[in-house]
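*Asks:* sequence first, predicted coordinates after that:
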Amino acid sequence: MNAADVDGLLELYADEVVFEDPVGSGRRTGRDALRAHFEEFIRAGITEIPGEPVAGQDGAHVLVPVTATMDYLPKGPGFAERGWLAAPDAPENARITWDYVLMMRTGSGGLIQELQMFWGRSDIGIAS
């Protein structure tokens, strides 16, 4: 994400990838939908700092804590409408920050087949 290399990112995912961000917002399927999702965040200038991954005992799942920041525009107003954060006084200069956990599941070919992002209202805010 930090390199804004959507094609490189998509090489990590199965064609039929299923993803949900945030969990509870509805599941989407396929690389085309994932491409659109990634491109939205790249347009917003996202920067992600991953934490230490935790591998599942099953050899297929991993959890990764992430701290991210991005421009308030264009996605921030939708977050504010949902009550997830307060709208800033100067939205054109504001940045959103949030902490979340990625859950990824790989398939037998090593590609990511499922991606879920867990975060809630207490995890998101306006960067100071």
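*Replies:* Perfect, thanks for sending it.

*Asks:* drop to CA atoms for contacts and neighbour counts, all remaining ones
*Replies:* Noted.

*Asks:* so residue 67 makes contact with residue 52?
*Replies:* No. Using CA atoms under 8 Å, residue 67 makes no contact with residue 52, being 11.5 Å away.

*Asks:* ok but residue 38 is inside a strand, no?
*Replies:* No. Applying DSSP: H, G, I helix; E, B strand; the rest coil, one finds residue 38 to be helix, outside a strand.

*Asks:* how close does it get to residue 97?
*Replies:* Going from residue 38 to residue 97 by CA to CA, to the nearest Å gives 17 Å.

*Asks:* this protein: strands as residue ranges?
*Replies:* Per DSSP state E, the chain carries strands over the ranges 13-20, 28-29, 47-50, 54-55, 61-71, 95-106, 112-118, 124-126.

*Asks:* of all those strands, which lies closest to residue 3?
*Replies:* Comparing the strands of the chain against residue 3 with CA to CA, the closest turns out to be strand 47-50 (8.9 Å).

*Asks:* which parts of the closest one count as buried, going by neighbours?
*Replies:* Judged by neighbour count using 16 or more other CA atoms under 10 Å, the buried positions of strand 47-50 are residue 47.

*Asks:* let's bring in a second model and compare:
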Amino acid sequence: MPDEATRKNLALEYARRMNDRDVDKVLELFSDDVRFEDPVGTPALEGKEDLRRRIAWSMKCDVHEEPGRPVTSMDGRWVVVPTTVTVYIPTKLSFRIIGVMEVGEDGLSHHVQAFWGVTDTQVGEGPQPTGVAQFMAVTEALTRMGDLAREEAEPV
């Protein structure tokens, strides 16, 4: 099993490669049968081709990831890292997530879970609405992002 430093580095390397905007380099960090849940509670992506589309779309949304300090597990399989993920297209959205990554004996990520919710999301800059107003603002921004993803997926 990969040691703690290797697992921690894998999580940090993912963020670095996302910020470098190189889809193929990001995909090198994942097993062919990767399961990717972002956010947990929505349908999981299965395999590298599904993940390729998601990563390419994220990069088109001008994604930037700022990882915090990774923490590992004693069983040699997991690394957890708090991360602020910001996209700027179609509007600025910042997500405070907890990323959980299962690392296989091959040193690749086999399962990723991103935990975040509406109250972990900020739309734009400055003071944020609360309660129903925040829910509506986040939902509208996420819907616009989803529309962008569907437009990208439709054949021309």
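*Replies:* Looks like it came in fine. Source: prediction; values computed, not measured.

*Asks:* after superposition, what is the TM-score?
*Replies:* The TM-score (TM-score structural alignment, normalised by the length of structure 1) is 0.81; 108 aligned residues with a CA RMSD of 0.9 Å.

*Asks:* could you redo the strands of structure 1 as JSON lines and give each row distance to residue 80 of structure 1?
*Replies:* Listed next are the strands of structure 1 as JSON lines, based on distance: least, CA to CA, whole Å:
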{"stretch": "strand 13-20", "distance to residue 80 of structure 1": "19"}
{"stretch": "strand 28-29", "distance to residue 80 of structure 1": "22"}
{"stretch": "strand 47-50", "distance to residue 80 of structure 1": "20"}
{"stretch": "strand 54-55", "distance to residue 80 of structure 1": "32"}
{"stretch": "strand 61-71", "distance to residue 80 of structure 1": "14"}
{"stretch": "strand 95-106", "distance to residue 80 of structure 1": "11"}
{"stretch": "strand 112-118", "distance to residue 80 of structure 1": "18"}
{"stretch": "strand 124-126", "distance to residue 80 of structure 1": "10"}
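
*Asks:* closest one to residue 81 of structure 1 among the ones you listed?
*Replies:* strand 124-126 (13.6 Å).

*Asks:* what range in structure 2 matches the closest one?
*Replies:* Aligned by TM-score structural alignment, strand 124-126 of structure 1 falls on residues 121-123 of structure 2.

*Asks:* that stretch against structure 1, how far on average?
*Replies:* Mean deviation of stretch 121-123 of structure 2 relative to structure 1 after superposition (mean CA distance after the TM-score superposition for structure 1): 1.0 Å.

*Asks:* residue contacts, residue 56 of structure 2?
*Replies:* Taking CA atoms under 8 Å, 6 or more residues apart in numbering, we find residue 56 of structure 2 in contact with residue 23.

*Asks:* then residue 150 of structure 2?
*Replies:* Contacts of residue 150 of structure 2 by CA under 8 Å, 6+ apart: none found.

*Asks:* do you know how far the aligned residue in structure 2 for residue 30 of structure 1 is from residue 35 of structure 2?
*Replies:* Mapped onto structure 2 by TM-score structural alignment, residue 30 of structure 1 lines up with residue 47. The gap separating residue 47 of structure 2 from residue 35 of structure 2 is 6 Å, by CA to CA.
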